[in-house]
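Peer 1: Sharing a model prediction with you, sequence too.
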Amino acid sequence: MARSNRSRGRAARAREGHPDLDIDRLTAGWRRTEVHAGREWNVQPVSEAQAVKAYLCPGCGLEVAPGVAHLVAWRADGVLGDAADLAGRRHWHTHCWRLGAR
């Protein structure tokens, strides 16, 4: 008799459906706050799969190519508010951000 590789619990889970995902909760888990040169920065990693556009790294002046994992950083303590800080976010190579070329 042939053996099935399918889990017997899969059909039951499919009938129940998937719970709704809380995107804010998922993305907030990745974002962190760092302090550099007396300023607070929000730092969020971008995976290879999420990197679909090219950006210019402010640390080295070279392109962050599509498909390359990198970081997005923006001020967390700006005086103009969260919207202005978020609009001023920049995409950095991970190693450039770690070197501290801000």
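Peer 2: That came through, no problem. Numbers count the residues shown, from 1 in each chain.

Peer 1: rest of the way, CA atoms for contacts and neighbours
Peer 2: OK.

Peer 1: quick one: Ala49 and Ala65 touch, right?
Peer 2: No: counting by CA atoms under 8 Å, Ala65 is not a contact partner of Ala49; they are 12.0 Å apart.

Peer 1: try it against this one:
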Amino acid sequence: MGRKHRREPERNADRPAFFTYRDVENFHGEDWIVQTVTGSAATKTYRCPGCDHEIRPATPHVVAYPAQGLGGVDARRHWHKPCWAARHHRGPRH
């Protein structure tokens, strides 16, 4: 019996495959685009602005950046999911 060739679902060219969820949320009076990153797509080490700890490779997390697009890549921040959820209860650590 022959195999059926299944088409891959078309991917939005504006959004890389490793972002699985995208939303707009308010933070400090500004709209931010928030995207989740899967553990398999997390290949670098980042520093979370919420707790000032490292986000190690293979750790699912969120990326947030201003919705207005100001600042480009430099404006993106990688957060632990719990730190992003608690961002209104504490300020960023420096």
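Peer 2: Looks like it came in fine. Bear in mind that the values here come from a model prediction, so they are computed numbers and not experimental data.

Peer 1: TM-score for the pair, please.
Peer 2: Aligned and superposed, the two chains score 0.75 in TM-score terms (TM-score structural alignment, normalised by the length of structure 2); 87 aligned residues with a CA RMSD of 2.6 Å.

Peer 1: out of Ala49 and Ala65 of structure 1, which sits in the more crowded spot?
Peer 2: The neighbour comparison of Ala49 of structure 1 against Ala65 (other CA atoms under 10 Å) goes to Ala65, with 17 against 10.

Peer 1: The spatially most central residue of structure 2 - nearest residue in space that isn't next to it in sequence?
Peer 2: Among the residues of structure 2, the one closest to the centroid is Val63, at 2.4 Å (CA atoms, centre = their mean). Spatially, and ignoring its direct neighbours in sequence, Val63 of structure 2 is nearest to His78 (4.5 Å; CA to CA, 6 or more residues apart in numbering).

Peer 1: what's the neighbour count on the residue in structure 1 that that neighbour lines up against?
Peer 2: By TM-score structural alignment, His78 of structure 2 lines up with His91 in structure 1. When neighbours are counted by other CA under 10 Å, His91 of structure 1 registers 23.

Peer 1: Isn't His91 of structure 1 up against Ala69?
Peer 2: No: taking CA under 8 Å as the definition, His91 of structure 1 is not a contact partner of Ala69, at 10.2 Å.
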